[in-house]
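Asks: The sequence and its predicted three-dimensional model are supplied below.
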Amino acid sequence: MAGRTSLGRLIAVNLGILLAGLVIAELAFGSWLFGPGWGTMNIPRDVRRIFDVSGLYGGPKDAVYSRDRWGLRGVYEDPGAIDVLTIGGSTTDQRFIGDGQTWQDYLSQDLGGRVVVNAGIDGQSTLGHLRAFDRWLSQIPGLKPRFVLAYIGVNDAHLQGQQQWDDMASPSVWRRAGRYVANHSALVQVATTIQGTLKARKAHVVHGGTEVARGPWVAGRPPDPAQAADAALVEAYGQRVTALIARIRAAGAQAIIVTQSRSDYRVGAAGQPLGRGMAPDSVNFGSWAMQTAFNRRAMAACAEAGAVCLDLGRDLAFEDGDFYDWVHTTPAGNRRIAQWLAPRLAPVLAQ
């Protein structure tokens, strides 16, 4: 009996020492007491994932997606020396585009090595971009980009169901609690990193759930964009763009507003829209009209605020192979975006 008691005490002592060690490790290396208060935010941080993109577009099978401990994507040495910080939704984040092949990567190259860093969040609209400054970006020590480029418009035209990403937190209480622990616990961070490494190659793409639209692309009489979207929604979007520019300036940066396009229409060399032929003498311009309504309002708000306004959605002629679904661009499309942006941004950055 005495032997069993001694063994029980030894186990209890060892468990106590182990528990004390875990508590000390959590307090020392976690952020329960010190460090940024990430709260329940679901911003991906310290992640490196490998996605099989062989079914989406040509090129290497594996796409490596990584974000650093601050949730940023890209190469930089000092948060205070970033030339251009890009914000936006999934078309900015580019979850299934490998490191080195995002439009930010190509833009940095085309601008002669300027530091261009990606702060896009999958699913966000301008509602989320506004909140990101106070809930996330303001907590990154020393972050002070010269310019903040907002690549916006697609998600704002379809705001329904966006709350989870715009709030940067799950609507589920249990998931928010789990995220709170994950955001502060050093041990959970180590465990999830190991788990992510082991499971990364099992991940499969979900973005390309719909087949990319293809031509033939034909001209026709497009509808009036002003009649294609709810005027109140478009006006609300314009007000958010104005607020976003003000928030960027409050952070000490200059604002660059860039509009977006989609794969289910084309813009000709002269700027005229090209739609898909649906039937004899019938051309589908629906997506063009909707997106153009939002893009025009963004450009109007941008001009009124005196920011840098680039209407990529109107002026860049994409081609087949530039998208892998309705809105997400391939590496080829990303290179085209960078080649369009670079000569327009170069004189702005040189000021």
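Replies: Noted; the coordinates are in hand.
Asks: CA atoms for contacts and neighbours, from now on please.
Replies: Fine.
Asks: so what's the residue nearest to residue 239 when sequence neighbours are not counted up against?
Replies: Of all residues not flanking residue 239 in the chain, residue 301 sits nearest, at 7.4 Å (C-alpha to C-alpha, 6 or more residues apart in numbering). Contact partners of residue 301, counting by C-alpha atoms under 8 Å, 6 or more residues apart in numbering, are 238-239, 241-242.
Asks: this is the other structure I want to compare:
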Amino acid sequence: MPKKLKIILINISFLLIGILLIELIFGGWFNNSNQLSNLGIIRDAKFQFDVSHLYDTKNPTITYSRDKFGLRGISSFNQPEKINILTVGGSTTDQRYIDDSKTWQEVLEKAYKTNNEEVYISNAGVDGQSTYGHLKSFELWFSKIEKLQPEIIIFYVGINDFYRISSDSEYDNIQQLENRGLKSHIKDKSVIYNVYRKLKGIQKAKKHEVGHHKIDFSTINYTKESVIDEKLIDLYSIKNLEAFKSRLNKLIAYSEKMGAIPIFITQPAFTYKIRNGEVFGIEEVKYLEEKYAYNGVGYYKLLNKLNEVIREVSEPVLVIDITNDEDWKAEDFYDYYHMSEVGAEKLGNKIYEKLHQIEFVK
């Protein structure tokens, strides 16, 4: 065997052995704890963050805690059997930079207690998750938490599914979901794949400005003019909406299997604002897949297309519309999508009022 070829083969062997060791040590092949970590689920941890660079607050150092099950919530901490309402969503549900005591879930729970109703609400939001990730949460996370039997599951969804045009997930096909093969299990358990997925997600979040950062809204121009590529509307309807519908149906099925009632809350953003029935959106034109143009009003229209799908798959009474409320202000957000403490308080109180309009929830 030529010497150069022998050296190459030896190096490849060491590389493969290294990959195997990394997967065995850090992957989820034999350790469910690693599997959850790879999916971005933080457990048994407490962090303190300085949020003065994001929004104005009297106490700029906030506490962010997760219990041993990976759930966030003060009164039900490490006590999943107490949970009446489980909230599921992405970063706007997680609220990484809002104090434990001031998340919209805590505001909602306090509203119940103020009215002499003992309700325990837990936060299962995961930064960056779309409805793809929520399905994984049911399969790999919630099902492993003993005594977790919420009566209601609130899904706060829409924004993280906005940017998915292509139908590229196993969850676009429910039949495929029920009969998943080796490829799906590798994705679930492989630490290397999940590091790649996280890096790709960070890059995508930065590109579409959905990561956490401060925006000075006094410098943002809003317009009534709508910019939206007609091809984008057609493509969105054909690919994204049908796939979104499939995932929502599966989330409903998973919720009902747990004995819970699924309630959906549509999401607001400050890429647009509604005043006296008129929609104003940011003037800046952005692009999906680097070729389909839209501005703030176009974003609003596409977001409401996702909301229409939510109403289609769920009972109308179980959908709470927040997207189209007119009272959102710049002070409620620190960027286009994430709320400040002021916004979280407003959202929690809104949800309480609207939940109480649902007769059986009372």
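Replies: Looks like it came in fine. All values reported here derive from a predicted model rather than from experimental measurement.
Asks: What would you report as the TM-score here?
Replies: Once superposed, the chains reach a TM-score of 0.70 (TM-score structural alignment, normalised by the length of the first structure), with 282 aligned residues with a C-alpha RMSD of 3.5 Å.
Asks: Can you find the partner of the residue nearest to residue 239 of the first structure in the second structure?
Replies: Counting by TM-score structural alignment, residue 301 of the first structure corresponds to residue 313 in the second structure.
Asks: Please tell me how far that match sits from residue 49 of the second structure.
Replies: 39 Å (C-alpha to C-alpha, to the nearest Å).
Asks: before we move on, what about residue 255 of the second structure?
Replies: 33 Å.
Asks: Kindly report the same for residue 86 of the second structure.
Replies: 25 Å.
Asks: Those two: which is more packed in?
Replies: residue 86 (26 against 14; other C-alpha atoms under 10 Å).
Asks: Show me what the lengthiest helix in the second structure is packed up against.
Replies: Longest helix in the second structure, counting residues (DSSP state H): helix 3-26. Helices and strands touching helix 3-26 of the second structure, by 3 or more C-alpha pairs under 8 Å, 6 or more residues apart in numbering; DSSP states H and E, are helix 191-207.
Asks: what packs against the helix it packs on?
Replies: On a contact count with 3+ C-alpha pairs under 8 Å, 6+ apart, helix 191-207 of the second structure meets helix 3-26, helix 32-38, helix 182-189.
Asks: Now it: buried residues?
Replies: In terms of neighbour count (16 or more other C-alpha atoms under 10 Å), helix 191-207 of the second structure has its buried residues at 191-194, 198, 205.
Asks: Next: stretch 112-131 of the first structure.
Replies: Neighbour-count burial for stretch 112-131 of the first structure [16+ other C-alpha under 10 Å]: 114-131.
Asks: And the spatially most central residue of the second structure, how far from residue 157 of the second structure?
Replies: Nearest to the geometric centre of the second structure sits residue 90, at 1.6 Å (C-alpha atoms, centre = their mean). If you measure residue 90 of the second structure against residue 157 of the second structure using C-alpha to C-alpha, the figure is 7 Å.
Asks: Kindly report the same for residue 265 of the second structure.
Replies: 7 Å.
Asks: Comparing those two, which shows the higher neighbour count?
Replies: residue 157 (26 against 20).
Asks: Tell me the residue in the first structure aligned with that one.
Replies: Taking TM-score structural alignment, residue 157 of the second structure has residue 152 as its aligned residue in the first structure.
Asks: Now do the contacts for residue 74 of the second structure.
Replies: Counting by C-alpha under 8 Å, 6+ apart, residue 74 of the second structure touches 100-101, 106.
Asks: Could you give me the PyMOL syntax to select whichever of those are buried?
Replies: Only the buried entries of the contacts of residue 74 of the second structure go into this PyMOL selection, using 16+ other C-alpha under 10 Å:
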select buried, resi 100+106
